[in-house]
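Q: Prediction below, plus the sequence it came from.
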Amino acid sequence: MSNSVEISWDAARLARDPAEWSLRLPVDDQHTLAATDDDAGKVRATVHAFVDAAIERVGFAHIADFVDPAAPEDDIVRTLLFVLDGIGVVVPQNGAGDLRQVLRDRDGDGATALGFHCDTCDLLVLVCLQPATAGQGFTRLAGARRVNDLLESEDRETLLLLRGDWTYDRTGRAGPQVVVSPILFTQPDGTIGCYYQTRTVRASLNPDDPADAPRLAALDVLDEVLHRPGVGFDLMMAAGDLLIIRNSRALHGRSPYIDQPGPKARRILRLWVDKETR
């Protein structure tokens, strides 16, 4: 049974209807939320309701002006953890067991794009502390439903392969060391799910083995679909913005950018969250 709420979106759909996935927090609510008191609980409930609805529709939720980016980092983290209470539990995101990381360009050479992928947690949580100096570094998003629908109409043989089991050797990383999962699949609620890490899954295949040739070709088709103009959506996060991505519903990546190393470098606070039952 399909979920009627889920949208098979593309970039044009998201640009046309930003209220489906983005909410701007009023300044008064931002200040109330930062206080993490009884009144803040009401704002948190509003944020929870929006996040739930947006993730049901498109697989991610964006909150503009979530925090004051000039606030101390510890205060921003306290506000974030307050909001995440009731949504999920923060889990380690690397082999070192870090519960939070600040992603930054230390060398001013962020020219390397990150391809579309899924992290190994339920929810990827990002807060932009400072965007890149030159205004680049878009967060790229692509919906599993849209990718599935395109392949369903264009290349069902490839879709069938992608719906089979694939092996990801994640030895030394946080979470399960070996993951066996389809790349595209139908979830119990009828939504289309995804799990994809192109380098990791390709490492399990032998390019010289004829038996692996169809699977490698299927990955090439998937990458081509993901990178078609208009399939993915480029989101420019401003300082203070929050983005929550459901890894089983939306793939993410990042465009290249030019930055200024040092204190003005692009900084993104990242947490991994596994969902609680609410």
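A: Received the coordinates, thanks.
Q: Every contact and neighbour count from this point should use C-alpha atoms.
A: Fine.
Q: And the strands in the stretch 101-250 of the chain?
A: 101-104, 114-117, 123-130, 139-143, 166-169, 178-181, 184-186, 192-194, 233-235, 242-246, 250-254 (DSSP state E, counting those that start in this stretch).
Q: So which other helices or strands are in contact with the third one?
A: Using 3 or more Cα pairs under 8 Å, 6 or more residues apart in numbering; DSSP states H and E as the contact criterion, the elements in contact with strand 123-130 are strand 242-246, strand 267-275.
Q: tilt between it and strand 267-275?
A: Angle between the axes of strand 123-130 and strand 267-275 is 160 degrees (criterion: axes from the mean of the first three to the mean of the last three Cα atoms, to 10 degrees).
Q: Give the other helices and strands that the helix or strand where Leu14 lies contacts.
A: Here Leu14 sits within helix 11-16, counting by DSSP states H and E. On a contact count with 3+ Cα pairs under 8 Å, 6+ apart, helix 11-16 meets strand 233-235.
Q: hmm, back to that, what's downstream of the helix holding Leu14, the next helix or strand?
A: As assigned by DSSP H and E, the chain's next helix or strand after helix 11-16 is strand 22-24.
Q: Distance check, Asp52 against Leu159.
A: Remark: distance between Asp52 and Leu159 (Cα to Cα, to the nearest Å) = 29 Å.
Q: More neighbours: those two, which one.
A: Taking other Cα atoms under 10 Å, Asp52 and Leu159 do not tie; Leu159 has more neighbours (23 against 14).
Q: what's the burial count for the residue nearest to that one when sequence neighbours are not counted?
A: In this structure, Leu159 finds its nearest non-sequential neighbour in Leu151, 5.8 Å apart by Cα to Cα, 6 or more residues apart in numbering. Per other Cα under 10 Å, the neighbour tally for Leu151 reads 19.
Q: got TSV for the strands of the stretch 101-250 of the chain, with distance to Arg215 and mean neighbour count too?
A: Formatted as TSV, those follow (distance: least, Cα to Cα, whole Å; neighbours: other Cα atoms under 10 Å):
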stretch	distance to Arg215	mean neighbour count
strand 101-104	33	17
strand 114-117	17	18
strand 123-130	28	24
strand 139-143	21	23
strand 166-169	9	18
strand 178-181	14	15
strand 184-186	14	21
strand 192-194	16	25
strand 233-235	27	19
strand 242-246	26	24
strand 250-254	20	23
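Q: this is the comparison structure:
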Amino acid sequence: MADPIAIPANTTTTAAGERIPTVIVDAAHLIYRVYGAGSGAASSPAAALKRIVTRQPQRPTLRKVHAVKGISFTAYRGEAIGLIGSNGSGKSTLLRAIAGLMPTSQGAIYTQGQPSLLGVNAALMPDLSGERNVTLGCLAMGMSPKQVKTVTPEILEFSGINERDDFATLPMRTYSSGMQARLRFSISAAKKHDVLLIDEALATGDTRFRRRSEQRIRQLRADAGTVFLVSHSLGSIRDTCERTIWLESGELRMDGPTPEVTKAYQDYMASR
């Protein structure tokens, strides 16, 4: 038997010129359960008043939401893939499943390496300063203390936190939601990832930060990573991703070159 051929970590193809898969989604169904207090007549004000008078507790109801319905696709090393679709189409649920945070109900999802969902690996603690959160986030991603010391100034500068009265020394609870999102992205993007999953991170911040973020995504791709980007900004998708997947009502509507898919999506939304 011939010896296996070693594939360097920063390559996007094998010695035979074949692309290297990083994520395989095989007929995946994702169903989650939502507990509620009922609907319709059972949740009306009159029904609520009757329960109070008679002291009868309201029985919670269980609802199953079929968020993703049997979709299949393969992502390859070096790709940046946009995920678009209407609200509730299953985009964020799919990212959570790829990250390993949600099991498939049917089908399977296979990944090479450890996918990183933006905001999970770089969890922020509200009572700690931005600078301290950078340290903890980088350590959580496996960096050494020496590496953390080197990248911390770069992360703070990239996020723009220090541009506002040295906010890096203030507790995270004093930050706006946009500042927190920028810092999460900056921490996560400081490391090379096998698969990086980004959910609406580029929707916050000014034009300058979005340009820096898009450039950083291109750098991650050049380092042979795979990037998934969920965004309602088709401009960000076009500027960052050469391939786009369109989900609608949990189904894969289209998968192909970004200009073609975004054009079809725009036409669909305009006709609704």
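A: The structure has been received and is ready for your questions. Here the structure is a predicted model, which means the values were calculated and not measured.
Q: Kindly provide the TM-score of these chains.
A: Laid over one another, the chains give 0.25 as their TM-score (TM-score structural alignment, normalised by the length of structure 2), with 126 aligned residues with a Cα RMSD of 6.5 Å.
Q: Kindly present the helices and strands packed on strand 123-130 of structure 1 as JSON lines, with separate columns for distance to Val201 of structure 1.
A: Output for those, formatted as JSON lines (distance: least, Cα to Cα, whole Å):
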{"stretch": "strand 242-246", "distance to Val201 of structure 1": "20"}
{"stretch": "strand 267-275", "distance to Val201 of structure 1": "21"}
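Q: nearest to Gln130 of structure 1, of the ones you listed?
A: Judged by Cα to Cα, the one of these that comes nearest to Gln130 of structure 1 is strand 267-275, at 5.1 Å.
Q: still on that earlier bit, name the residues of the helix holding Leu14 of structure 1 that come out as buried.
A: By 16 or more other Cα atoms under 10 Å, the buried positions in helix 11-16 of structure 1 come out as 11, 14.
Q: now do stretch 264-272 of structure 2
A: Tyr265.
Q: what about Glu56 of structure 1, which helix or strand?
A: For Glu56 of structure 1, the host element (DSSP H and E) is helix 38-58.
Q: helices or strands next to that helix in the packing?
A: With contacts defined as 3+ Cα pairs under 8 Å, 6+ apart, helix 38-58 of structure 1 has these neighbours: helix 27-35, strand 60-64, helix 73-84, strand 242-246.
Q: relative to strand 250-254, how tilted is that helix?
A: Orientation note: helix 38-58 of structure 1 sits at an angle of 100 degrees relative to strand 250-254 (the same axes, to 10 degrees).
Q: okay, the angle between helix 38-58 of structure 1 and strand 139-143?
A: Angle, helix 38-58 of structure 1 to strand 139-143, by the same axes, to 10 degrees: 60 degrees.
Q: the strands in the stretch 1-150 of structure 2, which residues?
A: Listed in chain order, the strands of the stretch 1-150 of structure 2 (DSSP E, counting those that start in this stretch) span 21-36, 61-76, 80-84, 106-111, 115-117.
Q: for the second one, which positions count as buried?
A: Of the residues in strand 61-76 of structure 2, those buried under the neighbour-count criterion (16+ other Cα under 10 Å) are 67-72, 75-76.
Q: ok so, going back, dump the helices and strands packed on helix 38-58 of structure 1 to TSV, plus distance to Gln101 of structure 1.
A: Compiled in TSV, the helices and strands packed on helix 38-58 of structure 1 are given as follows (distance: least, Cα to Cα, whole Å):
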stretch	distance to Gln101 of structure 1
helix 27-35	20
strand 60-64	19
helix 73-84	11
strand 242-246	15
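Q: what residues are up against Asp26 of structure 2?
A: Asp26 of structure 2 sits next to 70-73, 107-109 when contact means Cα atoms under 8 Å, 6 or more residues apart in numbering.
Q: Distance-wise, check it relative to Met179 of structure 2.
A: Distance, Asp26 of structure 2 to Met179 of structure 2, using Cα to Cα: 37 Å.
Q: Also Gln215 of structure 2?
A: Taking Cα to Cα as the measure, Gln215 of structure 2 falls 19 Å from Met179 of structure 2.
Q: Could you check which of those two is surrounded by more residues?
A: Each of Gln215 of structure 2 and Met179 has its neighbours counted (other Cα under 10 Å); Met179 has more, 18 against 14.
Q: Kindly reformat the buried residues of strand 61-76 of structure 2 as CSV containing distance to Leu94 of structure 2.
A: Below are the buried residues of strand 61-76 of structure 2 laid out as CSV (distance: Cα to Cα, whole Å):
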residue, distance to Leu94 of structure 2
Ala67, 8
Val68, 7
Lys69, 10
Gly70, 11
Ile71, 10
Ser72, 11
Ala75, 13
Tyr76, 17
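Q: tell me the two of the residues you listed that are most distant?
A: Using Cα to Cα, the buried residues of strand 61-76 of structure 2 reach their maximum pairwise distance at Ala67 and Tyr76, which is 24.1 Å.
Q: which residues does the closest residue to Ala11 of structure 1 other than its chain neighbours contact?
A: Leaving aside its sequence neighbours, Ala11 of structure 1 sits nearest to Phe233 (Cα to Cα, 6+ apart; 4.6 Å). Taking Cα under 8 Å, 6+ apart, we find Phe233 of structure 1 in contact with 10-11, 14, 140-142.
Q: What's the local residue count around Asp38 of structure 1?
A: For Asp38 of structure 1, the count of nearby residues is 11 (other Cα under 10 Å).
Q: One more: the one 4 residues further on?
A: As a burial measure, Lys42 of structure 1 scores 14 neighbours (other Cα under 10 Å).
Q: now Glu224 of structure 1
A: 11.
Q: how near is it to Val102 of structure 1?
A: 31 Å.
Q: go on, Asp75 of structure 1?
A: Asp75 of structure 1 is 14 Å from Val102 of structure 1, by Cα to Cα.
Q: now Gly41 of structure 1
A: Gly41 of structure 1 is 26 Å from Val102 of structure 1, where distance means Cα to Cα.
Q: How about Phe233 of structure 1?
A: Counting by Cα to Cα, the gap from Phe233 of structure 1 to Val102 of structure 1 is 23 Å.
Q: next one: Arg215 of structure 1
A: In terms of Cα to Cα, Arg215 of structure 1 sits 36 Å off from Val102 of structure 1.
Q: same deal with Ala40 of structure 1?
A: To Val102 of structure 1, Ala40 of structure 1 is 25 Å away according to Cα to Cα.
Q: again, but for Val58 of structure 1
A: Distance, Val58 of structure 1 to Val102 of structure 1, by Cα to Cα: 26 Å.
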